[in-house]
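**Q** heads up, no residue letters with this:
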């Protein structure tokens, strides 16, 4: 009797990083702009409905680009950065460092820099996290921990952008430690699905304003 074939090992899933505030604000802005623009289309006279349609065609893709589109996807082989107008794919072997100062950024060994739009840095959140860390150090200057303490507590107290950057650094260091040749090729692709409708809407709006 043959033994059953073991199931194939699942592929390493992407870690996905997005801005919750960006998603919420983007959805609200689309609803607001859609309501105002739709009202202008229905109630407007003369060229107004056409101008409203052109404005919607221009504005909605831009809202999507800056709020809903940004995301960072990472697995054990590559980093994929989806910014408003570009998608950048980098093998970890090309990544020099990831840092979060006033914005989150990735640097390559060749000196190129890419901003992570999906990982915004909140200075207010960072200051709040620093105050919490300082308060704990004041309450327990010897660094003692109880049996209920979380060993990841220092990372949990960090700002969200700093936690994300630390995760990305760990993935980069893991790829470097394995010293395996990467099958991923670095690439940059422009988001024409966002740029094209926004550009068409802008051109139409200018033409309608000129002839109206």
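**A** Received, thanks. Just so we're clear, the structure is a prediction, and the values are computed from it rather than from any experiment.
**Q** Could you use CA atoms for every contact and neighbour count after this?
**A** Fine.
**Q** the helices in the chain, which residues?
**A** 20-43, 48-63, 123-139, 153-156, 160-178, 192-211 (DSSP state H).
**Q** roughly how far apart are the residue nearest the centre of the chain and residue 68?
**A** Central residue of the chain (Cα atoms, centre = their mean): residue 118, 1.9 Å from the mean position. Residue 118 sits at a distance of 9 Å from residue 68 (criterion: Cα to Cα, to the nearest Å).
**Q** So residue 118 is in contact with residue 72, correct?
**A** Yes. Between residue 118 and residue 72 a contact is recorded at 6.3 Å, counting by Cα atoms under 8 Å.
**Q** Overlap in contacts, those two.
**A** Counting by Cα atoms under 8 Å, 6 or more residues apart in numbering, the contacts common to residue 118 and residue 72 are 17-18, 82.
**Q** what residues are up against residue 154?
**A** residue 133.
**Q** Comparison target below:
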């Protein structure tokens, strides 16, 4: 058994850090320098925006090991032992299917159609070289497709192992939802009282 392998979207994380930094900078500036109700609006927007930015950009991750896959999506975490996994696929999005017919999105493994097209062009060039034998062309598998293959292989190999048995467990991320709801309520109240 090896330590958890983690799949994340580097572009999503980088965008999230930039967006979070900009939001916090502008929000704190408005809260400190603003007058009238501006500081309250800034606090409400920060309470609403920061948890949502964290949830949708920094939080998503997929952790896999020999026993299970843990899918950390924006507002919930799903733990799936390999024994309950029917299939792992990547079409327009990455998805994991259980034997009960449930489907879970893998937010942390985004599918890039551009990378797929590039890989298909490289494969076509390798199969029909114009000059030389084409053996020098390296076909790079898209990152999402490689992650899906790895997870599918783990599911097939480990489905019968004793540690991979169990039920699907789901936990909601109340620590992110609660401040966002408070911020939304505060923003609505501030807008209502004008």
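**A** Arrived safely. Computed from a predicted structure; not experimentally measured.
**Q** Need the TM-score from the superposition.
**A** Here the superposed chains carry a TM-score of 0.93, computed using TM-score structural alignment, normalised by the length of structure 2; 192 aligned residues with a Cα RMSD of 1.9 Å.
**Q** Can I get the helices of structure 1 in TSV including distance to residue 112 of structure 1?
**A** TSV is the format used below for the helices of structure 1 (distance: least, Cα to Cα, whole Å):
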stretch	distance to residue 112 of structure 1
helix 20-43	26
helix 48-63	25
helix 123-139	25
helix 153-156	28
helix 160-178	16
helix 192-211	22
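**Q** Not counting its neighbours along the chain, what's nearest residue 66 of structure 1?
**A** In space, and not counting its chain neighbours, residue 66 of structure 1 is closest to residue 84: 5.3 Å by Cα to Cα, 6 or more residues apart in numbering.
**Q** Map that neighbour onto structure 2.
**A** Using TM-score structural alignment, the partner of residue 84 of structure 1 in structure 2 is residue 74.
**Q** Give me the aligned partner of residue 193 of structure 2 over in structure 1.
**A** Checking TM-score structural alignment: residue 193 of structure 2 goes with residue 211.
**Q** Residue 178 of structure 2 now?
**A** Match for residue 178 of structure 2 (TM-score structural alignment): residue 196.
**Q** just to revisit the earlier point, so which of the helices of structure 1 is the most surrounded?
**A** Using mean count of other Cα atoms under 10 Å, the stretch among those with the greatest mean number of neighbours is helix 48-63 (a mean of 21).
**Q** what stretch of structure 2 lies opposite that one in the alignment?
**A** Under TM-score structural alignment, the match for helix 48-63 of structure 1 is residues 38-53.
**Q** hmm, who's touching that stretch?
**A** Under Cα under 8 Å, 6+ apart, the answer for stretch 38-53 of structure 2 is 16, 19-20, 23-24, 27-28, 30-33, 176-177, 179-184, 186-187, 190.
**Q** Could you do stretch 23-31 of structure 2 as well?
**A** 38-43, 45-46, 49-50.
**Q** do the same with stretch 123-130 of structure 1
**A** Taking Cα under 8 Å, 6+ apart as the rule, stretch 123-130 of structure 1 contacts 102, 157-160.
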